[in-house]
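A.B. asks: Return a 3D structure for these sequence lines:
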Amino acid sequence: MSQVLDTPPPTAGAAAETPARLAARYGLTVSGARPSLSEYIRQLWARRHFITAFATAKLTAQYSQAKLGQVWQVMTPLLNAAVYYFIFGVLLGTKHGVPDYIPFLVTGVFVWTFTQSSIMAGTRAISGNLGLVRALHFPRAALPISFALQQLQQLLFSMAALVVILLCVGSPIGISWVLAVPVLTLQFTFNAGISMIMARMGAKAPDIAQLMPFVLRTWMYVSGVMWSIDKTLKHSHLPHTVMVLLQANPAAVYIDLMRFALIDSFHADQLPHHVWAYATGWALLVGVGGFIYFWKAEERYGRG
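C.D. replies: Below you'll find the predicted structure:
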């Protein structure tokens, strides 16, 4: 004789209970769900030591296989400046009419490299660290911010070499050098924001990293790294719109402000009107906007 065990039918209330209600009853949440903006900022602040340590470790490891080690942190931008000096300053004659052209050029190269490297590193911040993104739970904005911080640390090494150059060419130490601090703060905010924008775009389309060198090279040529925008605009007949775009270009704004802060022969009349408003506006627009843009896709990073 067989025995049949009947499972009692579910009650009407249990049958109507949805997965969402079950999750609410037991306090379950979606894995990797995007937190609120305020909570996201709190989580980032709680991991500030990780961001700093990660940036420092990446910078230390960058040249760990080279015999000269960390010397390349200074040598690389200096060699780039030497190449640009020969091509643009000597062969193309852009140094004519520009006082203290060597510190003028080196400052432009160093400040531009800060932005360029932040963007390139940010583009691969998610797509190049998928193992870390998928293995650990942390606010993903920590990655592009840490890469921008790494490039800021790199720039500070380079600035030490720039100070030596300024002293060698006879440029005196002045109170205006203090202005380098707010300039770097605004530029870092801008760079971190654009790094987060590129990180989200690079996470969805990794091939964009192959396109960025061409975009950045074009941007560099119109940013007054190797030539004086002020001198060129005074002797040109460019349309007014083009002139405004050249002067409001964020890369050119931060480069010119740094030159004004450090180079005694670079005077205020060489800066575009409302230059500090441009610098602050770009930092707030790109920094805050890039952070929100990145946060909007938080739950999608590392998936697929």
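A.B. asks: only C-alpha atoms for contact and neighbour calcs from this point on.
C.D. replies: Will do.
A.B. asks: Which elements pack onto the longest helix anywhere in the chain?
C.D. replies: Across the chain, the longest stretch assigned as helix under DSSP state H is helix 142-168. Contact here means 3 or more C-alpha pairs under 8 Å, 6 or more residues apart in numbering; DSSP states H and E; on that basis helix 142-168 packs against helix 48-62, helix 72-84, helix 101-123, helix 180-204.
A.B. asks: any chance of the ones you listed in a markdown table, plus mean neighbour count and distance to residue 22?
C.D. replies: What follows is the helices and strands packed on helix 142-168, written out as a markdown table (neighbours: other C-alpha atoms under 10 Å; distance: least, C-alpha to C-alpha, whole Å):
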| stretch | mean neighbour count | distance to residue 22 |
| --- | --- | --- |
| helix 48-62 | 16 | 36 |
| helix 72-84 | 17 | 55 |
| helix 101-123 | 25 | 40 |
| helix 180-204 | 24 | 33 |
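A.B. asks: Now show me the structure for the sequence below, then we'll compare the two:
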Amino acid sequence: MFKPILALVMVCAGCSCSAQTLGEELSKAGIPASGFSSTDLTQPVNASSGRDQGSNYLVYMRVNRENILSGFPQLVRYDSGTRRLVRKELPVGEKENCCGSPNGITFTRSYQLLEFHLSPSASTVIVTDRSLKPVEILYGFGIREIAPDEVIFTEDMVHFAPAHPERIMLADLRTGASQELYPPKGDALRAAFAKEHKEHMPPHDVCIAMNDPCRPDYYDEAIEFLVANAPERFSIRVSRDAVHSMTKDADPDSVASDRAFYVYQRREGQWFYCSQPLSGTTDEGPNCLPSLPVVADGAPEFQRPLIRRVN
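C.D. replies: From the prediction side, this is the model:
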């Protein structure tokens, strides 16, 4: 599945985009224009900004005369206390599957995470240290810090796939270690949904004609992160939806759906979880206690590199 993602990346990295000048973006980010040439300041760019610990940040991609993103990402930091301006070109490009339009900056205790849009279902995230040096690349979106310099994120997906089952990865930015947390292997709620899904499958000839995998364990899953309950503990809400065309001339429609809460907690270095059905229209929040060890389901079609160290 990783190769189709790369193809999408190459398309999106070269797509046309709206742009403002670097001077305009610096002004919006609260970064003084001194230290930039007049040519720099009039350069059309696509940018995103953020602020952390008294410093203003701007990440941008240059836009050429054909209104296409070009060159390497550029990162600027302005420390308001010392009035020091730092500019860095980040040598990350096509071989790292980067970069589309800047789509936000997330800060952890020691790192800046620069997200670049690739498709509605995929992003590339460049992780830089306090010296603004790239140290890692993540392939996902929806980054959240759950412990010092440890983040969870939704893994990239192939945008034009028949279904989009979102999955959650944990990454330790200090070491590059990772662990897939969702979906957990053997989860009872997912097994029950797959059983229900199987009972509402289209006829085999319709599956073939519509190029539909028609697999009970393959369906849309949308994940919503909830507020962290405590350090090294968080909750998510998962919405499942199985969509099929039941006849060759019918539009796709939902044949089964449900929602559930999942609570995760790390104890003595190991992650545990619990799952709880969410019924009705009210969300009272999860009240289960994480006691099941998290084991990645290991589905082969989702095994692809999602974290890459930068030398």
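A.B. asks: How close are the two chains, by TM-score?
C.D. replies: The pair, once superposed, lands on a TM-score of 0.22 when counted by TM-score structural alignment, normalised by the length of structure 1; 125 aligned residues with a C-alpha RMSD of 6.9 Å.
A.B. asks: hmm, back to that, list the buried residues of the longest helix of structure 1.
C.D. replies: Going by neighbour count (16 or more other C-alpha atoms under 10 Å), the buried part of helix 142-168 of structure 1 is 142-156, 158-159, 161-162, 166.
A.B. asks: how far off helix 48-62 does it point, in degrees?
C.D. replies: Here helix 142-168 of structure 1 points in a direction 60 degrees away from that of helix 48-62 (axes from the mean of the first three to the mean of the last three C-alpha atoms, to 10 degrees).
A.B. asks: Next, the angle from helix 142-168 of structure 1 to helix 101-123.
C.D. replies: Using the same axes, to 10 degrees: helix 142-168 of structure 1 against helix 101-123 is 170 degrees.
A.B. asks: now helix 142-168 of structure 1 against helix 72-84, angle please.
C.D. replies: Using the same axes, to 10 degrees, helix 142-168 of structure 1 lies at 60 degrees relative to helix 72-84.
A.B. asks: Now for the residue lying closest to residue 149 of structure 1 once chain neighbours are set aside: which residues touch it?
C.D. replies: Once flanking residues are discounted, residue 149 of structure 1 sits nearest to residue 55: 6.1 Å by C-alpha to C-alpha, 6 or more residues apart in numbering. Residue 55 of structure 1 makes contact with 146-147, 149-150, according to C-alpha atoms under 8 Å, 6 or more residues apart in numbering.
A.B. asks: how about a cut-off of 10 Å?
C.D. replies: Residue 55 of structure 1 makes contact with 49, 142-153, according to C-alpha atoms under 10 Å, 6 or more residues apart in numbering.
A.B. asks: Likewise for residue 57 of structure 1?
C.D. replies: 51, 150.
A.B. asks: What angle do helix 180-204 and the longest helix of structure 1 make with each other?
C.D. replies: Going by the same axes, to 10 degrees, helix 142-168 of structure 1 makes 140 degrees with helix 180-204.
A.B. asks: just so I know, which of the helices and strands packed on helix 142-168 of structure 1 lies nearest residue 242 of structure 1?
C.D. replies: Across those, residue 242 of structure 1 has its closest neighbour in helix 101-123 (20.6 Å, C-alpha to C-alpha).
A.B. asks: Could you list every helix and strand in contact with that closest one?
C.D. replies: Applying 3 or more C-alpha pairs under 10 Å, 6 or more residues apart in numbering; DSSP states H and E, we find helix 101-123 of structure 1 packed against helix 72-84, helix 142-168, helix 180-204, helix 208-221, helix 250-262.
A.B. asks: Nearest to residue 275 of structure 1, out of those helices?
C.D. replies: Of all those, helix 250-262 sits nearest to residue 275 of structure 1, with 6.6 Å by C-alpha to C-alpha.
A.B. asks: Show me what counts as buried in that closest one.
C.D. replies: 250-262.
A.B. asks: Can you tell me which of those is nearest residue 284 of structure 1?
C.D. replies: Closest to residue 284 of structure 1, out of all of the buried residues of helix 250-262 of structure 1 and judged by C-alpha to C-alpha, is residue 250, at 11.9 Å.
A.B. asks: so that closest one sits right up against residue 189, yeah?
C.D. replies: No - between residue 250 of structure 1 and residue 189 there is no contact under C-alpha atoms under 10 Å: 11.9 Å.
A.B. asks: and for the two, which residues touch both?
C.D. replies: With C-alpha under 10 Å, 6+ apart as the test, residue 250 of structure 1 and residue 189 both reach 280, 282-283.
A.B. asks: Save the helices and strands packed on helix 142-168 of structure 1 as JSON lines, and put in distance to residue 213 of structure 1 too.
C.D. replies: What follows is these, written out as JSON lines (distance: least, C-alpha to C-alpha, whole Å):
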{"stretch": "helix 48-62", "distance to residue 213 of structure 1": "19"}
{"stretch": "helix 72-84", "distance to residue 213 of structure 1": "15"}
{"stretch": "helix 101-123", "distance to residue 213 of structure 1": "8"}
{"stretch": "helix 180-204", "distance to residue 213 of structure 1": "13"}
